[in-house]
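Asks: Just to be clear, the model below is a prediction. Sequence and coordinates:
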Amino acid sequence: MDRGGCKLMFTTRNLDVLEKMGSTNNFQMGVLEEEEAWNLFRKMAGDVIQTHELNSLPNDVCKECAGLPIVICTIAKALKNKSHPSDWKAALRELRAPSPTKFIGFLEKEYMKMALSYNYLRDEELKKTFLISSLMENNTSISDLFKHVVCLDILEGANLTMEDARDRLNKLVCDLKDASLLLDGFRSEQFAMHDAIRAVAITIAYVDHHVFTSKNDIEREWKDKDKLKKCTKISLHGSSTIISQLQPKDLDCPALEYFYMSSCYLKIPEEFFRVMPKLKVLNLVQLHRSSLPSSLHLLKNLQTLCLDDSTIYDVAIIEKLKKLKVLSLKHSFIKELPEEMGQLTELKLLDLSNCKQLQVIVPNVISKLLQLEEFHIKGCPIQWKVDILKELKLLSNLSSVELDVRDNKVLPKNLFSKELKRYKISIGDFWKIFGEYGELEHYGEHELLRMLEVQFNSIKSLEELHGFKNVDLLQLTEFSEDENYVENSNFDLQSNEIMPLFKENV
């Protein structure tokens, strides 16, 4: 199946096999039979296995992969263009090598083979993406992963636009799925990872890159000051209580670049971020407090801040984070976008989706965010004014917008200064009938990148559509004064859906 220009092969088959594999040391089940393993290896390695000089080396390498699809796919693809016997002999030696001391007691022989498949990934960009993906929960969207990696010097290419960086990440995720190190999620734009693969990844991340998770022993490792001083990333999920067991002075992490913590019901001390000078990415999901810790302003190098699903009301302190490029406040409790936000002149992505109490955008804030490339503010009950909407036209770098304008009378002409690459825009009172989940975000198996919903009451409002190009899905509906009546809308009252008038690009 072709997705985004890259082919995902064996995904269903690998998922069936991997589901049989447990995350315990009893890892002998669920491997491929010898003939099936060879067929997979031959398909992944290609014609190079017919090279006369290689003799039996391809067969020997395949056998040492022990029937594990993850290892077969990665090793075979790494050797695909290697016709010299020395490359194949080196791979064979590594596959036959005993597990290094650092894995004894945790990884059995088969686990080490999976670690080797990581080593055979073609470059550091893929390896770093794989390791950061292992810190995410299953069925995380690639869009959320993007927020974690875009400011971590993972994606190669100088001065990538946000659009280019997204395309780059999509390709890397495809490659990792192709190598069976990632799996498909429930939806096409999500990914997952088998428990056994995650265990290997987290171990590699800890040993080679000083990444701390809840798997680390609290007494032996978290309270070892020398180890924490080398720590580059911290990732804590769910009900982890590690932070509450540490004193603020224990978190002396001068090398820390990435901090993630979900379900933040724990009290975070005001001085919590005092000794994290290199922190670039901070993600505090479900942070439950009215304001942010005062030490946040000390994070002078912070480039990504995510506070999704948080009860934060006061975000004014964020103005001090002058290097911030990504700010996500999805599903948060903020009531207005304050004047202070205009200080974030380096901001490239602002996500305020589904902030149910956000009603006010202060004038002259949006217009100051001149570097903004992505603006997501769909699902918010904002009382838009014409002058505020006109500020969008001043953002010459804007390429991706998600927006609701419930009063089409305030819609100015030529809303944007250039053609958008991605958009999901609703004009009119769609929310009254369909609510938060009424929009059709997916058509078939593909995520819709350009979607326009319009409630029109006159020809004049339709004339405003000329600025939108290459629409993937256009939904047009006319409402009468009677909210229960819908005319000429393709609206099916039985299924409670608006059906698209156009299935092809228009």
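Replies: It's in.

Asks: For the rest of this, base every contact and every neighbour count on C-alpha atoms.
Replies: Fine.

Asks: ok, the residue nearest to residue 416 when sequence neighbours are not counted - contacts?
Replies: Nearest-residue entry for residue 416: residue 393, 4.4 Å, with adjacent residues in sequence omitted and distances by C-alpha to C-alpha, 6 or more residues apart in numbering. Neighbouring residues of residue 393 by C-alpha atoms under 8 Å, 6 or more residues apart in numbering: 414, 415, 416, 417.

Asks: and the nearest residue to residue 138 once chain neighbours are set aside, how far is that from residue 186?
Replies: In space, and not counting its chain neighbours, residue 138 is closest to residue 192: 4.3 Å by C-alpha to C-alpha, 6+ apart. For residue 192, the distance to residue 186 (C-alpha to C-alpha, to the nearest Å) stands at 9 Å.

Asks: now swap in residue 362 and tell me
Replies: Counting by C-alpha to C-alpha, the gap from residue 362 to residue 186 is 39 Å.

Asks: Put this next to the first one:
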Amino acid sequence: MEFVGPIFEVLKYIGGQIKSYTDHHRKLEGNVNNLKRKLDELNVRKQDLESRMEAEIRNGKRIKNEVENWFEDVQKKNTEVGTIEEKFWDVSYFSRAHLGKLVCQKIEEVQRIYQQGNFPEGVAVDGPPASGVTLPMPNLEGEIDVKERIWEYLMGDEIGMIGVCGMGGIGKTTIMKHINNQLLKESEHFEKVIWVTVSKELNIFQLQEDIADSFKQSLPRGKLERATALKDILEGKRYVLILDDVWKRFSLLDVGIPEPTLSKERKMVLTSRSIEVCKSMGCEVVKVQPLSKEESMNLFLDHVGHSVLQNQNLEDIIGKIVEQCGGLPLAIVTIAGSMKGVDDLCEWRNALNELCERVKSVKGLDTEIFEHLKFSYDRLGDSKIQNCFLYCSLYPEDYVIEKVELIESWIDEGLLDGLGTRQAMHDRGHSILNKLENNCLLERAQDYFALGRFSESVKMHDVLRDMALYIVRNGHQYMVKAGMQLKEVQSEHEWTVDLEKVSLMKIISVYLKIPPHMSPQCPQLSTLLLQENRGLTSIPESFFKHMPGLKVLNLSSTGIKALPNSISNCKNLNALTLASCFRLEYVPSLAELRALRKLDLYETAIQKVPHGIELLENLTYLRVWSRFPKELPVGILPMLSHLQYLIVNKHLRGEEVGKLRKLEILECSFCNIQEFEEYAKSIQGKWPTNFYFQVGASELSLSQYSAVPSLKQFQNGVAFVNCDMVKIDHIHVPNGLSGLGTEKSDDFNCLSNIPFFHKVTELKSCDIWECEGIDCVVDLSLSSLNALHNMEELRLVNLGNLSEIVRVGSVAVESKSYALAIFSSLKGLHLNYCSKIKKLFPVELLQGLQNLENIELYSCWKMEEIIASGEEENHGEGAIILPKLKELVLINLPALKSICGGGAMIRSLQDLQIFNCPKLKRIPLALPLLENGQPSPPPSLRHINVWSSEWWESLEWDHPQAKHVLSRFLNK
């Protein structure tokens, strides 16, 4: 009987295994669908985190490594689930259970990653506490008395809350920018200066967020909790809060802003066009008056150029033109910008006559201002340039518009037609932007986008936006609600039959709804902008039924799951943008949309390529990026012979792509080297201007750009994955190839062994990932590799056998100096998970690294020295090495003992990060000495992020005061 128990347990185990096998087999379809849903939720969280990251980066924070790793995990899971999807359609009966088990594992992994993506303590590492942000500003002409009065109130003990009032364009914001920067520079009374632009549509949630961000703090989601949490953050702090462009009265208590104090603790300044708003909030009112005649003339001449007065006949006319501006700085600057470079007397007289007639013909202050500004608009002359300017009014107030995104929108609108190539259209677009900036109708801005990508941008002054809307109201029919607070789109009776353009982008609402069965009667509607409304989850089937004239539809970054079939009624549609609709699974047949020129399906969840795509013979732009479709069906691409822009993350056939003779931008993957070579043969040396290829990968794992790629930024590159690199000696080298990568190729031990590498002459960057065979990057005894002399970026990831970057070996003395300069152009070096390497650079290579700006080392467990010390060291005590090094990141290097030996120092460092380097005891920062012999911080230094206070205290310094001097840059 003693055997019964064990036998029962064995049978129980076998029974459990059989049941598990049966469940995995039987429930495969349901589990696959469940996996897809879980992955959709994960990607939505990814999108939300990207928005949080943008805000953190704008506030000077650095994204945490654990967040970056989380994004990599999400990307891997997308790829893995895509592979499972492919297997699911072809799985045999006997393999279903095995696949079902794998699906269940992936569901658990996706759920785990989803939970890890909560990041309750934030997604970024704080920089050192900053007192505020220095703002770019024009010179201040006049208003010195106003500025001094505001300053006295801030420094005094009688006024806590100040309201700066005046008409739009009078200079309120400029004055406060000067105050902001003066406070940062001169005042020791306040710990913090906080600047928030409020704008016409007051968004309490965003106002709270912006204030909290300035203190590197996050807030809870609940309304009451948020106000309480913000009040707790602000209580006890000494700050000046500047709220620019306030239109409505609001309760400080509801926001969570403590009452300002009379003493120099908490002061608040708001600017507004309304004196009533300022008074109702209890402000001491400071009114900004128009400029005097002399001040107006000085400002005008500063912008038009003082040389115009060399013509004595112009002096009287210019004086009268300036007088017409009524002392309004915005009008003066704008009109001066439009007249810059004009020296013809007749043209100046005509300008004066036009301005006089405008002012006589209108009534009302706002209208008078608009007519002054409209003078510069009219002087643009070209109706297409004018329409490019008016298009900017479709964006929300104070919105920072990425230049490339704006140019793409102009292309969609047909404003840059007739130029043939996409490059010519972008060149024309940049030319128009320059003209609008030079005429002071747009102002240059700079902004950070997803994942820290810096981009050139523009902004439209709020008064100029009002003027643009004033113009379109008189000649066009626009409905512009961009950036406003709405819970659902305008009721159907407001969608009038003569509407031409509707902008509902970036509505302030958690859930934006379109009423069910809504079907606006808008036969003239040509443009509908609904992008950046993540709360918009569905569109009624009838919505597009009566929009036959629709040409541009932008639904990017919305939460829709399906595009309604009624889109087929929009037979004149030119541009359909659905980028970053992560939940979008269904797009109806496009067979009826023969006029379509742009189709953007980037980062969607579509199950298959939309039906009828092969009939879109006018298509010039196609972007398809989804984890589900295995590949584009055979024969589709050759039908799209007008394509200029093609980005697809699936395998393409070389011969088919080669038939697209008009391609300027191409990003895709080829399943093997043979397909890539087939493509190269087909194009006969006529490579696209901008390209990126992956060869041998299952699909493109990551696009170079998550937003609209700029032609200037697009890097021409090829990445070989799972390829025998040593055997690649016959492949054509693309013209202009600047980026080369290899991944999971184990047949070479250094780049010198790769024949293809010797053919490349213009290489700017090189990536080597997961290549187990490589033990050094370049062996100088084999070859000096001319390809490396222009290289600026080198990334080495997960190379388990890499023992050195450069192997000097037995290089002949006469050629040694030339060979050691192979990295003379190198600016960035990144090593991740290279577990064998002990010394990064030999000391002999040091003289060839004079342009190195960035070193990032992660999880190189045996790394002991950055610059190896040795008998050949020629730098003495205090010698400056790596003269251009700006950023040094050292993370998880437990064996690291030295950055550089021999008493050498680094002078130009801006950012330093050191985590988990317990054996490192010296940071070789060169500290300038003052006249009294005390050290001062390096002028370039901005941030120091370190592992722990205990480690920082254990460091050894060359000067006893060094630690104290550097502490204010410290974030532990």
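Replies: Noted; the coordinates are in hand. Note that this is a predicted model, so its numbers are computed, not measured.

Asks: Drop the TM-score for these two in here.
Replies: The pair, once superposed, lands on a TM-score of 0.77 when counted by TM-score structural alignment, normalised by the length of structure 1; 466 aligned residues with a C-alpha RMSD of 4.2 Å.

Asks: hmm, back to that, please report which of the contacts of residue 393 of structure 1 has the highest neighbour count.
Replies: residue 416 (21 neighbours; other C-alpha atoms under 10 Å).

Asks: That one reaches residue 389, doesn't it?
Replies: No: with contact defined as C-alpha atoms under 8 Å, residue 416 of structure 1 does not count as touching residue 389 (9.4 Å).

Asks: so the most centrally placed residue in structure 1 is in which element?
Replies: Nearest residue to the geometric centre of structure 1 (C-alpha atoms, centre = their mean): residue 145, 1.8 Å. Residue 145 of structure 1 belongs to helix 142-149 when assigned by DSSP states H and E.

Asks: List the buried residues in that helix.
Replies: The neighbour-count check on helix 142-149 of structure 1 (16 or more other C-alpha atoms under 10 Å) flags 142, 145, 146, 147, 148, 149 as buried.

Asks: what's that helix packed up against?
Replies: Counting contacts by 3 or more C-alpha pairs under 8 Å, 6 or more residues apart in numbering; DSSP states H and E, helix 142-149 of structure 1 packs against helix 124-133, helix 162-178.

Asks: against structure 2, where does stretch 271-286 of structure 1 fall?
Replies: Using TM-score structural alignment, stretch 271-286 of structure 1 corresponds to residues 542-557 of structure 2.

Asks: Would you pull up how far the matching stretch lies from the middle of the chain?
Replies: Its chain's C-alpha centre and that of stretch 542-557 of structure 2 lie 27 Å apart, by C-alpha atoms, centre = their mean, to the nearest Å.

Asks: next one: stretch 81-96 of structure 1
Replies: Distance, centroid of stretch 81-96 of structure 1 to centroid of chain: 35 Å (C-alpha atoms, centre = their mean).

Asks: same question, stretch 394-404 of structure 1
Replies: 20 Å.

Asks: again with stretch 293-307 of structure 2
Replies: Relative to its parent chain, stretch 293-307 of structure 2 has a centroid offset of 38 Å by C-alpha atoms, centre = their mean.

Asks: again with stretch 14-28 of structure 2
Replies: 47 Å.

Asks: any idea what the residue nearest to residue 138 of structure 1 aligns with in structure 2?
Replies: In structure 2, residue 192 of structure 1 lands on residue 459 (TM-score structural alignment).

Asks: Next up, the contacts around that match.
Replies: 398, 399, 400, 401, 442, 443, 444, 445.

Asks: ok, and those in structure 1?
Replies: Of these, the ones still in contact in structure 1 (both residues aligned by TM-score structural alignment, their matches' C-alpha atoms under 8 Å) are 399, 400, 401, 442, 444, 445.

Asks: Between the residues you listed, which sits nearest residue 602 of structure 2?
Replies: Checking these against residue 602 of structure 2 by C-alpha to C-alpha gives residue 401 as the nearest, at 19.9 Å.

Asks: which residues are contacting stretch 60-70 of structure 1?
Replies: With contact meaning C-alpha under 8 Å, 6+ apart, stretch 60-70 of structure 1 is reached by 14, 31-34, 37-38, 40-41, 71-72, 88, 91-92, 95-96, 110, 113-114, 117, 179-181.

Asks: if we go to 6 Å?
Replies: 31, 32, 37, 71, 72, 92, 180 (C-alpha atoms under 6 Å, 6 or more residues apart in numbering).

Asks: Straight-line length of it, end to end?
Replies: One end of stretch 60-70 of structure 1 to the other measures 17 Å (C-alpha to C-alpha).

Asks: how about the strands in the stretch 101-250 of structure 1?
Replies: Using DSSP state E, counting those that start in this stretch, the strands of the stretch 101-250 of structure 1 run over 140-141, 183-184, 190-192, 211-213, 233-236.
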